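Student: Just to be clear, the model below is a prediction. Sequence and coordinates:
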Amino acid sequence: MSISVQNISKSFKNKTALSDISFEVKEGELFGLIGPDGAGKTTLFRILTTLLIPNKGEATIANFDIIKDYKSIRNNVGYMPGRFSLYQDLTVEENLEFFATIFGTTIEENYDLIKDIYVQIEPFKKRRAGKLSGGMKQKLALSCALIHKPKVLFLDEPTTGVDPVSRKEFWEMLKRLQTKGITILVSTPYMDEAALCDRIALIQDGKILEIDTPREIVKHYPKTIYNVKAANMYLLIESLNIYKHKYSVYPFGEFVHYTDSRTNFNPEDLKLYLKTKNLKNISIEITQATIEDTFMELAK
């Protein structure tokens, strides 16, 4: 296994950040840690990259122990923290050269690994990092994390605050990196990005809720979900929440995802009820469960 985590726990004063976390990531796998802000993702990443020591449990990265072999881990992993942490007053080129020098290598030596990413920011190589757009900062940070050819790459919420086009490009880059044999552990609060991973772990309040492939996790959703829509979204949500047979009600884009507590649910009954609430243009259709639906169910 490229990453092995066994019973890791971490507390800060009276706050438990991680509780008995265990999972494994295979070599060359793109593994996603999926959960909202405050779920414990960043704390776990800092432990696995040897920046924090756990209260209990153990972990190995590329067969190196996170406590005993911390120096070896730092030489063999790439880490891209959630907040842009490069030197903002250095240029793109100077940042990359600096990180290459730290790891005793050169840009030229590992250029083949970062070429697909770097060519997109090369026209701005003389620009200071602090003056780059969000998407360009992201590409520079990834290039710096890869310049020493790491065995394992840790990416902590790499697409937060980045535009949709840059997000799509970033995940395409990760897929290409996978073909080069790099193991990737990525955290994200975006449920749509979870579907792009080989396997995912859903995390909430420092605990793992479930680990599986995105497809298998969605299969476990226990109920039929309906897309419900009406002319007045606010009134629709309010009306569904007070409906005596409702099981769950979640806004989902232009729809509301609704599940009913009855086994013999008839959508026409719900439509009649909504009409009594003065709702217009009502539509109710069966839809497929998503990872977000499954997460909300598991987190109850």
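Tutor: Yep, it's here. Residues are numbered from 1 along each chain as shown.

Student: From here on, just use CA atoms for contacts and neighbour counts.
Tutor: OK.

Student: got the buried residues for stretch 95-107?
Tutor: N95, L96, E97, F98, F99, A100, T105, T106, I107 (16 or more other Cα atoms under 10 Å).

Student: Can you name the two of those that sit furthest apart?
Tutor: Taking Cα to Cα as the measure, the buried residues of stretch 95-107 span a maximum distance of 13.6 Å, between N95 and T105.

Student: wait, what's in contact with D192?
Tutor: I291, E292 (Cα atoms under 8 Å, 6 or more residues apart in numbering).

Student: so where does E58 fall, helix or strand?
Tutor: strand 56-61 (DSSP states H and E).

Student: In a helix, L51, correct?
Tutor: No. L51 is assigned coil when assessed by DSSP: H, G, I helix; E, B strand; the rest coil, not a helix.

Student: Relative to M136, how far out is the residue nearest the centre of the chain?
Tutor: What sits nearest the mean C-alpha location of the chain, by Cα atoms, centre = their mean, is T188, with 1.9 Å. Taking Cα to Cα, to the nearest Å as the measure, T188 and M136 are separated by 19 Å.

Student: ok, structure two:
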Amino acid sequence: MIQIQNISKNYGKQSVLHNISVPIYNRQITGLIGPSGAGKTTLIKCLMGMERSDSGSISMNNIQVPNRKLLNRIGYMAQSDSLYHDLTGLENIQFFANMYGKKIAKRRLREMLNLVQLDKEQHKLVEHYSGGMKRRLSLAIALINRPEFLILDEPTVGIDPVLKLDIWDRLHALKEESTILITTHIMDEAMKCDQLLLMKNKGISASGTPQEILSKFNVDNIDQVFLRLEEKE
């Protein structure tokens, strides 16, 4: 599991995260949701070791972050696509697969391309991909190494509804072998998560299963939960 203990982060005099403590359990999809500026991406960067928190600690299966040895066990998809535009889709996947230090079977490459429906576009240069195609390729790259921890920052932005359903089916199958943390602004996707962490005002304002949170606030959807939180302030 991922254990976050008393994490705080400031940028100069601006507080971005304040005293966050929360577990992220194995064999579950944990959704991290909240308004823009709530600190979701900063928290993910701390999880990845890309940012150092000012206080507190993060561990993955009892290994403290940051730790270079953990990187081969993490699949990460950022909000911004980090792809090589002068390579084809297939060449991008092969390049990132080689970075893990072991050969990935061709069958696995085909499986990932089929999952994100890029098998017919695999030999096209990425510079000619649409925004949605780039998101799909980034997702395939995050999954290629069968990661023990899968961290996805808004992975379905720009992806068509039918493919979104296929991806979520895949994520639910993957949770048996990966600890999954996903951020999303799409509330029907939030309801597909096993656990939700609602971020507001630099911290976690509510957590639990989607139904537990709806019942606690006596509302019908997650948007109304955030309205209730606004009313309490």
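Tutor: Cool, the structure landed. Note that the coordinates shown come from a computational prediction; the quantities given were computed from them, not determined experimentally.

Student: Can you calculate the TM-score here?
Tutor: After superposition, the two chains reach a TM-score (TM-score structural alignment, normalised by the length of the second structure) of 0.91; 229 aligned residues with a Cα RMSD of 1.8 Å.

Student: quick revisit: just give me the match in the second structure for the residue nearest to the centre of the first structure.
Tutor: Mapped onto the second structure by TM-score structural alignment, T188 of the first structure lines up with T184.

Student: quick one, what contacts the closest residue to its match other than its chain neighbours?
Tutor: Of all residues not flanking T184 of the second structure in the chain, E154 sits nearest, at 4.9 Å (Cα to Cα, 6 or more residues apart in numbering). Going by Cα under 8 Å, 6+ apart, E154 of the second structure touches A78, Q79, I182, T183, T184, H185.

Student: which of those residues are buried?
Tutor: Buried subset of the contacts of E154 of the second structure (neighbour count, 16+ other Cα under 10 Å): A78, Q79, I182, T183, T184.

Student: what's the matching residue for the second one over in the first structure?
Tutor: Going back to what we said before, that points to Q79 of the second structure. The pairwise alignment with the first structure assigns Q79 of the second structure to G82, based on TM-score structural alignment.

Student: how far away is its match from S19 of the first structure?
Tutor: To S19 of the first structure, G82 of the first structure is 22 Å away according to Cα to Cα.

Student: Helices of the first structure, residue ranges please.
Tutor: 41-48, 70-76, 92-102, 111-121, 134-146, 164-178, 191-194, 214-219, 233-241, 267-276, 291-298 (DSSP state H).

Student: Now do the last one: which range of the second structure does it align onto?
Tutor: Going back to what we said before, that points to helix 291-298 of the first structure. The aligned range for helix 291-298 of the first structure is 222-229, by TM-score structural alignment.

Student: Now that stretch: buried residues?
Tutor: For stretch 222-229 of the second structure, a neighbour-count test (16+ other Cα under 10 Å) marks I222, V225, F226 as buried.

Student: quick one: it to chain centroid distance?
Tutor: 22 Å (Cα atoms, centre = their mean, to the nearest Å).

Student: again, but for stretch 56-63 of the second structure
Tutor: Centre-to-centre, stretch 56-63 of the second structure and its host chain are 17 Å apart (Cα atoms, centre = their mean).

Student: And for it, what's in contact with it?
Tutor: M1, I2, Q3, I4, Q5, N6, I7, S8, N19, L47, Q64, V65.

Student: Give me the buried entries from those.
Tutor: For the contacts of stretch 56-63 of the second structure, a burial check counting by 16+ other Cα under 10 Å picks out M1, I2, Q3, I4, Q5, N6, I7, S8, N19, L47, V65.

Student: what number of residues lie near I286 of the first structure?
Tutor: Counted with other Cα atoms under 10 Å, residues neighbouring I286 of the first structure total 14.

Student: One more: S53 of the second structure?
Tutor: Look at S53 of the second structure: counted by other Cα under 10 Å, it has 20 neighbours.

Student: which residue packs closest to it, ignoring adjacent ones?
Tutor: Nearest one to S53 of the second structure, counting by Cα to Cα, 6+ apart, is K9 at 5.0 Å.

Student: Check whether the one you found really touches D54, as I assumed.
Tutor: Yes. Between K9 of the second structure and D54 a contact is recorded at 5.1 Å, counting by Cα atoms under 8 Å.

Student: More neighbours: which of the two?
Tutor: Neighbour count, other Cα under 10 Å: between K9 of the second structure and D54, K9 has more, with 23 against 14.

Student: ok now do the match of T188 of the first structure, which residues does it touch?
Tutor: Each residue near T184 of the second structure by Cα under 8 Å, 6+ apart is listed here: G31, L32, I33, D153, E154, P155, A190.
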